[in-house]
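> Okay, predicted coordinates and the sequence, questions at the end:
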Amino acid sequence: MNLKDQYSQPANFPPTGGTKGGLSVVKIGGNIVDNPSALADFLTDFHRLEGKKVLIHGGGVMATKMAEQLGIETKKVDGRRITDEETLKLVTMVYAGWINKNIVASLQKIGCNAIGLSGADANCIPSVRRNPEPIDFGFVGDPNPDAINTGFISQLIESDITPVFCAITHDENGSLLNTNADTVAYSLATALSKYYRTTLYYCFEKDGVLRDINDEQSLIPSINSKEYAELKSQEIIAGGMIPKLDNSFKAISEGVSEVVILHAKNLLNGKGTILM
C-alpha cells in the first residue's frame, strides 16, 4: 500500500456534515520571505492566527538573486519563470531547502509545531508538466486539486502539526516541477475545502487590490466576479494580479468559503480585499 492509498481517507474523516471546522490556507511571497524582520513578524502573526492552518511560500526573489550569483540566466515570459534543468536544481535547493527549513525552524522557535514539505513528499501535490505549446516553460507543473493527498495532509492538521509547503511539486514519474505558489495555495485550499470551512489568504507587499497601483489609499475592500470582469476590462486590474484573482475566484467557485488578498502585516486584522 502506497502513502497516498494509506492516507487517502483517515479514520472518521470527514465527519458527518463534511466539515471539521475552520482552516486558514495562507500564502506568502518572496518579498516577505527575503526580508528577515518582515518574515519574523509575519510568522509571529501566523502562529497567533486562530484555528488550524497551512502555510505556502514562494521564494522567487531569493532564487533570482542566487541565479545571478551562480551565473545562471533567469528567463521569464509575462513574469513567469522558464525552468530549465539547471534552474530546477536551483529553485528546488532554494524553495525546498533553505527557505522551507528556515521557516519551519522559525516557527518551532515560537511554539508552532510545523513540518516542511514539497509536493513530492507523501505524494501530497502531484502535477502535470505544462504543455510546451505555445510556450515551453520547461520543468513547470500544474497541479490538479482532485489529486491532492488530502488524507495525509489532514492527518497532520488534526495532529496539530502545521504543514509548510514550498512551491515544488512532482509528476509521479520521478521529476520535480517548479510550480506557481499562488496556484499551489489555490489547489490546497480547494482540495481541503471538501472537509474544512476554508479561508484562503494571499499575503503580499500591497494592502490588497488597488484601483491605482501607486496609491495605497485606493484599496478596493471587496470584489465579486462581475465587478472583477469590469475592472479587468477597464485595465484597473492587470498584469500579475490577474492570475492571482483568477485563482481566487476559481477557488470560491470550487468550494473555498472566502479569499482575502492583503498585506502580510494585516493577516490578523484581515484588512484587505475580500473576494466574494
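Here it is on my side, so go on. Numbering: from 1, shown residues only.

> C-alpha from now on. contacts and neighbour counts both.
Fine.

> what's the span of stretch 174-181, first residue to last?
21 Å (C-alpha to C-alpha, to the nearest Å).

> For it, buried residues please.
Neighbour counts using 16 or more other C-alpha atoms under 10 Å place 176-181 of stretch 174-181 among the buried residues.

> Stretch 63-80 now?
In stretch 63-80, counting by 16+ other C-alpha under 10 Å, buried: 63-64, 67.

> Can I get the residues you listed in TSV including secondary structure?
Below are those laid out as TSV (DSSP: H, G, I helix; E, B strand; the rest coil):
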residue	secondary structure
63	helix
64	helix
67	helix
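
> Need those in JSON lines (columns: distance to residue 44).
Below are the buried residues of stretch 63-80 laid out as JSON lines (distance: C-alpha to C-alpha, whole Å):
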{"residue": "63", "distance to residue 44": "24"}
{"residue": "64", "distance to residue 44": "27"}
{"residue": "67", "distance to residue 44": "30"}
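
> what's the closest of those residues to residue 202?
Nearest to residue 202 among the buried residues of stretch 63-80 is residue 63, at 20.1 Å by C-alpha to C-alpha.

> burial measure for residue 51, as a count.
When neighbours are counted by other C-alpha atoms under 10 Å, residue 51 registers 11.

> Contact partners for it?
Contact partners of residue 51, counting by C-alpha atoms under 8 Å, 6 or more residues apart in numbering, are 22-24.

> another one to put next to it:
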Amino acid sequence: MVFVIKIGGNVLDDPAALQQFLQDFALINGPKILVHGGGKIATRLGDQLGIESKYVDGRRITDDATIDLVTMVYGGLVNKQLVAQLQSLGCNAIGITGADGNLLPAVKRPVKTIDYGWVGDVKAATLPVDRWQLLLDNGLVPVLAPLTHDGAGHMLNTNADTMAATIAIALSAQYPVRLIYCFEKKGILEQVEDESSVIRFINPDLYAQLKAEQKLFAGILPKLDNAFDAIGKGVQQVLIGHAADLVQNTGTETTGTLISA
C-alpha cells in the first residue's frame, strides 16, 4: 500500500508535535509521500517583511509579492527543514514542488468573481504517474510543497489538500492507496468542542445529512469534499485524524474518521 499523508500548519508550527510526527512518519514501512502546508509560517514571515496577507473566504490572495513569499517559505524553508529532519531519522526524503519534473501540472485559476492571483488548479488528467513511480520504486520519499507552475514560467500557490488527493487518485490505478489528512483534531467531530465526539465512519449519505443539519464546522468541508472526490475516483481509503495518531492510522485498527463510498 502507498500512503499519501498531508500535514497541516498547526503541527508544522509546533516543534515538539512536528518532531514526533516526523519520527512516526519515518517508521512507516513501504512507499509513502508527505504533502505539507505552511500558511501560518508564511503569514508570520510576511508580516516581518511587510507583506500583508489577504484572504477571501479563508483563501489566500496570491499577488506578486505573496507568490515570492510562499515560494521561499513553502519550497525553501519549510520543505528543506522537513527533508533535513527526515534524513536525520533515516528516511530518504527528497523535497519537491509540483514544478519539479512537472510532477503536478497545473493552470492559473481563471478570474471569475474573485481574482486569486497566482493560484494554481491542478490538471489531474496529465499527472505523470510514471515519474512518481520512479521516485517510489527507487526508495525515495517525496516531500511535496504546495506549489505548482503554469507552464509559462510562473510559480503558483496551490491547495495542499487538493494536491494530496490528486496524487492519491493518480496512484490508485497502480497501487492500493490510503490518503491520510493529519491535523490537530482526533477526526471529524460531531460537536466541534468535544474531542470525544469523533465520527468514526462517514459515507456520502451521512455526509449529506450532517451538512444539512449544519453539524460540521466550515473549515472541515473542503477536506471532506476532497476525500469523497478521491474515494469516487479509485482511492481505496481516506482517513482524517490527529497527527499524533499517525502510526495507528497506517495500521488496520485505525482511529480518526474513515471515509468510504
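Looks like it arrived, so ask away. Since the structure is predicted, the reported quantities are computational estimates derived from the model, not experimental observations.

> Let me see the TM-score of these two.
Laid over one another, the chains give 0.96 as their TM-score (TM-score structural alignment, normalised by the length of structure 2), with 255 aligned residues with a C-alpha RMSD of 0.8 Å.

> and the counterpart of residue 72 of structure 1 in structure 2, what element?
Aligning on TM-score structural alignment places residue 72 of structure 1 opposite residue 51 in structure 2. Counting by DSSP states H and E, no helix or strand carries residue 51 of structure 2.

> quick one: contacts for residue 51 of structure 2?
Residue 51 of structure 2 makes contact with 65-66, according to C-alpha under 8 Å, 6+ apart.

> Could you do residue 244 of structure 1 as well?
Applying C-alpha under 8 Å, 6+ apart to residue 244 of structure 1 gives the contacts residue 182.

> how far away is the alignment partner in structure 2 of it from residue 238 of structure 2?
By TM-score structural alignment, residue 244 of structure 1 lines up with residue 223 in structure 2. Residue 223 of structure 2 sits 10 Å away from residue 238 of structure 2, going by C-alpha to C-alpha.

> cool, and residue 140 of structure 2?
Applying C-alpha to C-alpha, the value for residue 140 of structure 2 to residue 238 of structure 2 is 23 Å.

> What of residue 144 of structure 2?
For residue 144 of structure 2, the distance to residue 238 of structure 2 - C-alpha to C-alpha - is 19 Å.

> same thing with residue 207 of structure 2?
To residue 238 of structure 2, residue 207 of structure 2 is 14 Å away according to C-alpha to C-alpha.

> So for these two, which residue has more residues nearby?
residue 238 (25 against 19).

> Touching, the more buried one and residue 229? I think so.
No. Shown here, residue 238 of structure 2 and residue 229 do not form a contact pair, counting by C-alpha atoms under 8 Å, at 10.2 Å.

> Contacts only, for the equivalent of residue 174 of structure 1 over in structure 2.
Matched by TM-score structural alignment, residue 174 of structure 1 corresponds to residue 153 in structure 2. By C-alpha under 8 Å, 6+ apart, no residues touch residue 153 of structure 2.

> What distance do you get for residue 153 of structure 2 to residue 99 of structure 2?
Counting by C-alpha to C-alpha, the gap from residue 153 of structure 2 to residue 99 of structure 2 is 10 Å.

> can you check residue 184 of structure 2 too?
Distance from residue 184 of structure 2 to residue 99 of structure 2, by C-alpha to C-alpha: 29 Å.

> of those two, who's got more company?
Ranked by neighbour count (other C-alpha under 10 Å), residue 184 of structure 2 and residue 99 place residue 99 first, with 20 against 15.

> In structure 1, point me to whatever sits opposite that one in the alignment.
Per TM-score structural alignment, residue 99 of structure 2 is aligned with residue 120.

> List the contacts of that match.
Contacts of residue 120 of structure 1 (C-alpha under 8 Å, 6+ apart): 126, 168-170, 172, 176.

> my hunch is that residue 142 of structure 1 is in a helix, does that hold up?
No. Using three-state DSSP, the secondary structure at residue 142 of structure 1 is strand, not a helix.

> How many residues are close by the equivalent of it over in structure 2?
When structure 2 is aligned by TM-score structural alignment, residue 142 of structure 1 is paired with residue 121. When neighbours are counted by other C-alpha under 10 Å, residue 121 of structure 2 registers 21.

> Show me the strands in structure 2, by range?
2-7, 32-36, 55-56, 59-60, 93-96, 106-108, 119-122, 141-144, 147-149, 155-158, 177-183, 201-202, 237-242, 257-259 (DSSP state E).

> Deepest in the core, which of those is it.
Ranked by mean neighbour count, these are led by strand 147-149 with a mean of 28 (mean count of other C-alpha atoms under 10 Å).
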